[in-house]
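S.K.: Dropping a prediction and its sequence here:
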Amino acid sequence: MRTVQRQAGPVCLDQQPPHQDWGAFIGTACHVTLATSLRMEQLGLCCYCESEVAENDGHIEHMEPRSRNQTRIYDYANLAISCNGGAVEHCGHYKDDRKKNPKHAWDAARFSGPHDPATTSLFCYLPNGAITPTTSDPAKANYLIGYLGLDCPRLNERRKQHARDLIDTLGDQPDSALVNWLRQEYLQIAPDGHLRQFHSLSKAILET
């Protein structure tokens, strides 16, 4: 996970009835505004796996599940854009699906969200597509990897291909001009306000 810089949420979110069912909110003008705001805030990436999330893809994610805390349903600090995780293999839809993910459940003491600057230091991304804990807090990192499915085969393979493309482009002896160009392309925000997918993995390869 990369660190997401929080911004102010849309005013319309604060105007929602506190006990309104989330299903009644979906499809409203405010829901659309909220999704746009979150997607812009996250620079077009999933809050968990850093996949690109197009406007017609993904969903608004409650980091602390609605079933656990009804008072945070319309709390902007609890909301983010998550990808749909393929066939529910990772990220928002996966984390609280007890059939898909029977071994992990919400644990407030171990959950660390993408808006916490300390979260990014929990993980190390390898060129073979793997995500592993750093020495910062291995127990918390392993919990998040399992709870969010960040080590599922689908994600590992996609990260592996991404890393391979970058490494092949770099070659054995990359010159500084090429490295600078790749850093601009893969690490900087594009004119449309988005980042390229797997930003943390790109950073691990290009800034070593």
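M.R.: Sure thing, it's come through.

S.K.: make it CA atoms for all contacts and neighbour counts henceforth
M.R.: Noted.

S.K.: Quick one: distance of the top helix by length along the chain to the chain centre.
M.R.: The longest helix of the chain (DSSP state H) is helix 153-170. In this view, helix 153-170 has its centroid 17 Å away from the chain centroid, taken as C-alpha atoms, centre = their mean, to the nearest Å.

S.K.: And for stretch 59-73?
M.R.: Taking mean C-alpha positions (C-alpha atoms, centre = their mean), stretch 59-73 and its chain are 16 Å apart.

S.K.: do the same with stretch 4-20
M.R.: Distance of stretch 4-20 from the chain centroid (C-alpha atoms, centre = their mean) equals 20 Å.

S.K.: Kindly check the end-to-end length of it for me.
M.R.: 28 Å (C-alpha to C-alpha, to the nearest Å).

S.K.: count of residues packed around residue 80?
M.R.: Neighbour count of residue 80, defined by other C-alpha atoms under 10 Å: 26.

S.K.: Is it in contact with residue 60, as I believe?
M.R.: Yes - between residue 80 and residue 60 there is a contact at 5.7 Å, judged by C-alpha atoms under 8 Å.

S.K.: Name all residues that make contact with residue 152.
M.R.: Neighbouring residues of residue 152 by C-alpha atoms under 8 Å, 6 or more residues apart in numbering: 89, 90.

S.K.: what about it, distance to residue 158?
M.R.: 10 Å.

S.K.: And for residue 2?
M.R.: 17 Å.

S.K.: quick one: which of these two has more around it?
M.R.: Taking other C-alpha under 10 Å, residue 2 and residue 158 do not tie; residue 2 has more neighbours (25 against 15).

S.K.: so where do the helices sit in the protein?
M.R.: For the chain, the helices defined by DSSP H occupy 11-14, 22-25, 29-41, 85-88, 92-95, 138-148, 153-170, 176-187, 199-206.

S.K.: hold the first one in mind and look at this next one:
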Amino acid sequence: MIELIHNLHVPPALQAFVAANPAAQPADFDSAAFQPVKRQVKSSLHADQGGLCAYCETELAADGGQIDHIKPKSGSHAHSHLAFTYSNYAHSCINEKTCGQRKKAGLLPIEPGPGCNLEFSLTVDGQLEPMPDLTRQRKHAVRQTRDMLGLQNAALVRERQQWIEVVIELMRHEPALVPAFLADKPFRHILRQLSA
């Protein structure tokens, strides 16, 4: 996952919508009136996330994907009071096997944010596993998060493995270049574990 830090400046269109619609309900998020706001929010999230899906870290077009509620706005784990809260949004790819589409209205044990990858171990073959020294409970949280988001999807694992091979090769020959190389690449948050 990306170590998401939301911009402190909430998009003006979102501020205006919330001010004009103080009684807005989660269903209003999908209303025609909110669509222009969504475009501005998506653009802002895209910048906050460095052009990556918040969950799988693959590249995402500024106008692609969807806005996902990190804490769901509806369902059995609903945080409906956060339906229009910018810091509860993530720009996510649209793939029924991974990310927000797979998570649906689930509540993630580990959310995208600073330090979110510290408990994940990246194997050389692209798998995500819990760090070995974690408690049983924390290992479960890592596995549950990984599985809820479909981060062990075969296509994602293969793509991560390809990037791992590139990073390992660069570490062998030009280790000082690794941080600059990773600066704008997919999977850069989780790949930083290799150079740590």
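M.R.: Good, I have the coordinates. Note that the coordinates shown come from a computational prediction; the quantities given were computed from them, not determined experimentally.

S.K.: just to revisit the earlier point, show me what the longest helix of the first structure is packed against.
M.R.: helix 199-206 (3 or more C-alpha pairs under 8 Å, 6 or more residues apart in numbering; DSSP states H and E).

S.K.: which residues are contacting the helix it packs on?
M.R.: Contact partners of helix 199-206 of the first structure, identified using C-alpha under 8 Å, 6+ apart, comprise 1-2, 50, 125-127, 159, 163, 166-167, 179, 182-183, 186-187.

S.K.: From the residues you listed, keep the buried residues only.
M.R.: Buried by 16 or more other C-alpha atoms under 10 Å: 1-2, 50, 125-127, 159, 163, 166-167, 182-183, 186-187, out of the contacts of helix 199-206 of the first structure.

S.K.: possible to save these as CSV with distance to residue 143 of the first structure?
M.R.: Converted to CSV, those look like this (distance: C-alpha to C-alpha, whole Å):
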residue, distance to residue 143 of the first structure
1, 14
2, 17
50, 18
125, 16
126, 19
127, 22
159, 20
163, 24
166, 29
167, 30
182, 33
183, 31
186, 28
187, 27
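
S.K.: with those residues in mind, which one is nearest to residue 24 of the first structure?
M.R.: Using C-alpha to C-alpha, residue 50 is the member of these that lies nearest residue 24 of the first structure, at 28.6 Å.

S.K.: distance of the residue nearest the centre of the second structure from residue 116 of the second structure?
M.R.: By C-alpha atoms, centre = their mean, the mean C-alpha position of the second structure lies nearest to residue 54, the distance being 1.7 Å. Residue 54 of the second structure sits 11 Å away from residue 116 of the second structure, going by C-alpha to C-alpha.

S.K.: Can you work out which residues contact both of those two?
M.R.: Counting by C-alpha under 8 Å, 6+ apart, the contacts common to residue 54 of the second structure and residue 116 are 1, 2.

S.K.: and the counterpart of residue 66 of the second structure in the first structure, how many neighbours?
M.R.: Under the alignment by TM-score structural alignment, residue 66 of the second structure pairs with residue 59 in the first structure. Residues within reach of residue 59 of the first structure, counting by other C-alpha under 10 Å, total 18.

S.K.: so residue 59 of the first structure makes contact with residue 79?
M.R.: No - the pair formed by residue 59 of the first structure and residue 79 falls short of the contact definition of C-alpha under 8 Å, at 10.2 Å.

S.K.: Report how many residues lie close to residue 5 of the first structure.
M.R.: 12.

S.K.: next one: residue 14 of the first structure
M.R.: Around residue 14 of the first structure there are 12 residues (other C-alpha under 10 Å).

S.K.: Same check on residue 154 of the second structure?
M.R.: Neighbours around residue 154 of the second structure, by other C-alpha under 10 Å: 12.

S.K.: For residue 190 of the second structure, see how far away it is.
M.R.: Residue 154 of the second structure sits 17 Å away from residue 190 of the second structure when distances are taken as C-alpha to C-alpha.

S.K.: Kindly report the same for residue 147 of the second structure.
M.R.: Separation of residue 147 of the second structure from residue 190 of the second structure (C-alpha to C-alpha) stands at 16 Å.

S.K.: between those two, which one's more packed in?
M.R.: Between residue 147 of the second structure and residue 190, counted using other C-alpha under 10 Å, the more crowded position is residue 190 (22 against 17).

S.K.: Now do the residue lying farthest from the centre of the first structure against residue 161 of the first structure, distance only.
M.R.: The outermost residue of the first structure relative to its centre, with distances by C-alpha atoms, centre = their mean, is residue 173 at 32.3 Å. For residue 173 of the first structure, the distance to residue 161 of the first structure (C-alpha to C-alpha) stands at 20 Å.

S.K.: swap in residue 120 of the first structure?
M.R.: Taking C-alpha to C-alpha, one finds residue 120 of the first structure at 22 Å from residue 161 of the first structure.

S.K.: The two: which has the busier surroundings?
M.R.: Per other C-alpha under 10 Å, whichever of residue 120 of the first structure and residue 161 has more neighbours is residue 120, with 19 against 15.

S.K.: aligned partner of the more buried one in the second structure?
M.R.: Using TM-score structural alignment, residue 120 of the first structure lines up with residue 117 in the second structure.
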